[in-house]
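# Structure here, sequence nowhere to be found:
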């Protein structure tokens, strides 16, 4: 059996794929958290405007 470097073996390829998908998941989580934070910061009451009682009368 010939000796191949670890990075060229099947296990090495799987480990590289897991690393890439792990990094992609981290980036997606950070982007999601930033978007949620931004939405809550600029629109804390939600999409609906709350009206005061004296505005309805």
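That came through fine. Predicted model, so just to flag it, every value in this text is computed and none were measured. Residues are numbered from 1 along each chain as shown.
# For the rest of this, base every contact and every neighbour count on C-alpha atoms.
Noted.
# any idea how far residue 8 is from residue 23?
21 Å (CA to CA, to the nearest Å).
# Put this next to the previous one:
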């Protein structure tokens, strides 16, 4: 569980870094990378929150 939280925190930090890089060097490559990182981050956060909800309702 702790490793998963660290992973999600790392994705959030990476998202912020990618937004900064994209703002500095606006190219299709950086825009694409930023989109991939942000989508991955949002997906992992939603997946984690949905799995927590499922775990609390089944108890």
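Great, that's in hand. Just so you know, these numbers come straight off a predicted model, no measurement behind them.
# Looking at residue 8 and residue 23 of the first structure, which one has more neighbours?
Comparing residue 8 of the first structure with residue 23 by neighbour count (other CA atoms under 10 Å), the higher total belongs to residue 23, at 12 against 9.
# counterpart of that one in the second structure?
Structural alignment places residue 23 of the first structure opposite residue 41 in the second structure (criterion: TM-score structural alignment).
# Comparing the helix or strand containing that match with the first structure, how large is the average distance?
Of the helices and strands defined by DSSP states H and E, residue 41 of the second structure is found in helix 28-57. In the superposition against the first structure, helix 28-57 of the second structure averages 0.4 Å from its aligned positions (mean CA distance after the TM-score superposition for the first structure).
# Show me what that helix is packed up against.
Under the contact criterion of 3 or more CA pairs under 8 Å, 6 or more residues apart in numbering; DSSP states H and E, helix 28-57 of the second structure touches helix 2-24.
# any idea of the angle the helix it packs on forms with helix 28-57?
Regarding helix 2-24 of the second structure and helix 28-57, their directions subtend 150 degrees when assessed with axes from the mean of the first three to the mean of the last three CA atoms, to 10 degrees.
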